[in-house]
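K.L.:
Prediction below, plus the sequence it came from.
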Amino acid sequence: MSIFNKENFSYYLKKRGLAESTIRKNAVQAHNRIFNELGISFYELEDLSSIQTLYKDVKVLEGLMEKNPNRFYSSAVANYLKFVASFSEREIFSTEMVYEQEVEVVEIKEETIEIKPVKVSREVILNGRKTYYRNPKIAKMALNYHDFSCQIDKHHKTFISKATQRNYVEAHHLIPISYQGLFDYGIDTVSNILSLCPNCHRKIHFSTANEQKEMLHFLFQKQVTDLLNTGIEITEKELYELYL
């Protein structure tokens, strides 16, 4: 039996603090309406690109419906995409050290960085699960763009990297790459990649909810203009939901 089913999706929503009535709307009512209208069960979709396509189709379907404040179908698909993406994000984090090493040694040309919309990255298989490719060159460009300093506090010094001869920092996608399906433009872009010292990088992953919120608030305010300039629209509340 697939782990992507009504019971596990409902449990995921419950952990996020949603009310029982909202859980039923997402996991049952919206699913059944979408199945009746489009003949697609989102519980049969496990790859992120297929769920993104369904999300767009449902948005079109909603546009054809009479105005109704209780419509929540695209929201349900978005929540299901977050549910599936959360599993991909775990796989990504398990290979984080490899990615950081790739970023550390990759060579880039010194060039002016344009903050503009980019294409969505290609899909890749990571530990048997589909996710989106993270280009180490783009991450290295982001670290260079932020002058190899920690964006939480530029006074966070670590050590001099033998590869870059600069202060050692790590690349972190503010909007995790697994949630690419929620956006029309690529999120593997300099505007969405943070430069963090190792301690702050671990803190944004493993600290308490309050500390995470504090960090995300600070970083969101720093990045929101660049995100909008690259076509990436997200509210601070929506960003919290991808972490908490």
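P.N.:
It's in.

K.L.:
rest of the way, CA atoms for contacts and neighbours
P.N.:
Fine.

K.L.:
measure stretch 22-37 end to end?
P.N.:
21 Å (CA to CA, to the nearest Å).

K.L.:
Any chance you could list what contacts stretch 171-180?
P.N.:
Identification of contacts with stretch 171-180 by CA atoms under 8 Å, 6 or more residues apart in numbering yields 81-82, 85-86, 88-89, 100, 103, 120, 131-132, 134, 139-140, 142-143, 186-188, 192-196, 201, 239, 242.

K.L.:
this is the comparison structure:
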Amino acid sequence: MDGNRQTGTNYTLKDYFINYLLKIRGISQSSANHYVGALQTTISRYLMEKKLVSQSIFEITDLDRLVQYEEILMHDADFLALNQRGNRMYSVALHRYMGFVQGEWFRQSTDPQDEIKKLDTPILVKAYYQTTVQQYKRSGIIKKQVTEAALYRCEANPDHQTFIVNHTSHPYMEGHHVIPLKKQKNFSYSLDVYANVVCLCPVCHRLLHYGRPEDKERILTKFYDERGERLARSGIEVSRADFLGLTEGNV
């Protein structure tokens, strides 16, 4: 558990999960509220009692940890008894959430990136880690989903090839925040959102951090043209000039 993190009540994955239930699964608002309530209260309380989270299941941004915690819950006698008394409401809510974070909903689509675009929404800024510097929390799950939805192709240049990762059998790619999280104080809404994360090959990723300004501007202009409207839908409204100014110094 991240014991030194300043926590808040807003979590990116929680907001995206609600949008997923409403827009992808077609579930009613009342049913979505029941699922989120079960996760935020009872399930989170069980994880807090086991000292696995500080406040909520939605604060977990690593998929492997979530899978591990699901396994713990589904083998906990007290939780299973409560779930039985509640007509399996808690296990169903957990199953829905795991289905969301594991990404099968966009992986089966003919256009995975279009599915993710449906969830674009302004998300209030999350809390940051309190260490020697202030560092905003980022979600490994969002980066993983963006990389999968891009079909493991570099979004700067889809022709770029990398090596195949042994344990996934997919090309190695990296998630990158186009507007860096260090610029978060310039915005009221979170920069750790789908619209601001791109899938890049390692060479293009390093280029955007350390390349010549003219080479970076070419790629960044492409990203702004492709994602400007999505950024605005996510509460990140910037002109092209401001966007380039915020991103070209991304080190």
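P.N.:
Thanks, I have it. Remember, predicted model here, so these are calculated numbers, not experimental data.

K.L.:
what TM-score do we get after superposing?
P.N.:
Superposed pair, TM-score by TM-score structural alignment, normalised by the length of structure 1: 0.53. Supporting alignment: 142 aligned residues with a CA RMSD of 2.2 Å.

K.L.:
Just the ones of the contacts of stretch 171-180 of structure 1 in helices?
P.N.:
Per DSSP state H, helices hold the following members of those: 81-82, 85-86, 88-89, 100, 103, 139-140, 142-143, 201, 239.

K.L.:
Can you tell me which of these is closest to Phe220 of structure 1?
P.N.:
Leu239 (8.4 Å; CA to CA).

K.L.:
That closest one maps to what in structure 2?
P.N.:
In structure 2, the residue paired with Leu239 of structure 1 is Phe243, using TM-score structural alignment.

K.L.:
can you tell me which residues contact that match?
P.N.:
Counted by CA under 8 Å, 6+ apart, Phe243 of structure 2 has contacts 179, 224.

K.L.:
how far away is it from Leu73 of structure 2?
P.N.:
44 Å.

K.L.:
Now do the same contact list for the residue nearest to the spatial centre of structure 2.
P.N.:
Nearest to the mean C-alpha position of structure 2, counting by CA atoms, centre = their mean, stands Ile142 at 2.4 Å. Counting by CA under 8 Å, 6+ apart, Ile142 of structure 2 touches 193-194.

K.L.:
Burial check on the closest residue to Lys82 of structure 1 other than its chain neighbours, number of neighbours?
P.N.:
Spatial nearest neighbour of Lys82 of structure 1, chain neighbours left out: Tyr179 (6.6 Å); criterion: CA to CA, 6 or more residues apart in numbering. By the criterion of other CA atoms under 10 Å, Tyr179 of structure 1 has 23 neighbours.

K.L.:
And Tyr179 of structure 1, what's its match in structure 2?
P.N.:
Matched by TM-score structural alignment, Tyr179 of structure 1 corresponds to Lys183 in structure 2.

K.L.:
Would you mind giving the residues in structure 1 matched to the longest helix belonging to structure 2?
P.N.:
For structure 2, the helix with the greatest residue count under DSSP H is helix 213-233. With TM-score structural alignment applied, helix 213-233 of structure 2 matches the range 209-229 in structure 1.

K.L.:
Superposed on structure 2, what's the mean shift for that stretch?
P.N.:
Mean deviation of stretch 209-229 of structure 1 relative to structure 2 after superposition (mean CA distance after the TM-score superposition for structure 1): 1.2 Å.

K.L.:
what comes up buried for that stretch?
P.N.:
Buried residues in stretch 209-229 of structure 1, defined by neighbour count with 16 or more other CA atoms under 10 Å: 212-213, 215-216, 219-220, 223-224, 226-227.

K.L.:
what's the closest of those residues to Asn167 of structure 1?
P.N.:
Leu219 (19.9 Å).

K.L.:
quick one: the helices in the stretch 1-150 of structure 2?
P.N.:
12-19, 29-38, 44-49, 63-73, 77-85, 89-102, 104-107, 112-117, 140-149 (DSSP state H, counting those that start in this stretch).

K.L.:
could you redo those helices as JSON lines and give each row distance to Thr247 of structure 2?
P.N.:
Below are the helices of the stretch 1-150 of structure 2 laid out as JSON lines (distance: least, CA to CA, whole Å):
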{"stretch": "helix 12-19", "distance to Thr247 of structure 2": "22"}
{"stretch": "helix 29-38", "distance to Thr247 of structure 2": "35"}
{"stretch": "helix 44-49", "distance to Thr247 of structure 2": "37"}
{"stretch": "helix 63-73", "distance to Thr247 of structure 2": "28"}
{"stretch": "helix 77-85", "distance to Thr247 of structure 2": "47"}
{"stretch": "helix 89-102", "distance to Thr247 of structure 2": "28"}
{"stretch": "helix 104-107", "distance to Thr247 of structure 2": "28"}
{"stretch": "helix 112-117", "distance to Thr247 of structure 2": "21"}
{"stretch": "helix 140-149", "distance to Thr247 of structure 2": "18"}
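
K.L.:
ok, and what's touching stretch 182-193 of structure 1?
P.N.:
52, 78, 81, 115, 117-121, 134-135, 138-139, 141-142, 145, 171-175, 177, 180, 223, 226-227, 230-233.

K.L.:
May I see the buried residues of it?
P.N.:
Per 16+ other CA under 10 Å, stretch 182-193 of structure 1 contains these buried residues: 182, 184-193.

K.L.:
Strands of structure 1, start to end?
P.N.:
123-126, 129-132, 170-173, 193-196 (DSSP state E).

K.L.:
what's the most buried one of these?
P.N.:
Comparing those by mean neighbour count (mean count of other CA atoms under 10 Å), strand 193-196 comes out on top with a mean of 27.

K.L.:
ok, now which ones touch whichever residue in structure 1 pairs up with Thr147 of structure 2?
P.N.:
Under the alignment (TM-score structural alignment), Thr147 of structure 2 maps onto Leu143 of structure 1. Residues near Leu143 of structure 1 by CA under 8 Å, 6+ apart: 149, 169-171, 194-195.

K.L.:
my guess is Leu227 of structure 1 contacts Thr235, does it?
P.N.:
No. The pair Leu227 of structure 1 / Thr235 is not scored as a contact, 10.7 Å apart, by CA atoms under 8 Å.

K.L.:
any residues in contact with both of these two?
P.N.:
The contact lists of Leu227 of structure 1 and Thr235 share no entry, where a contact means CA under 8 Å, 6+ apart.
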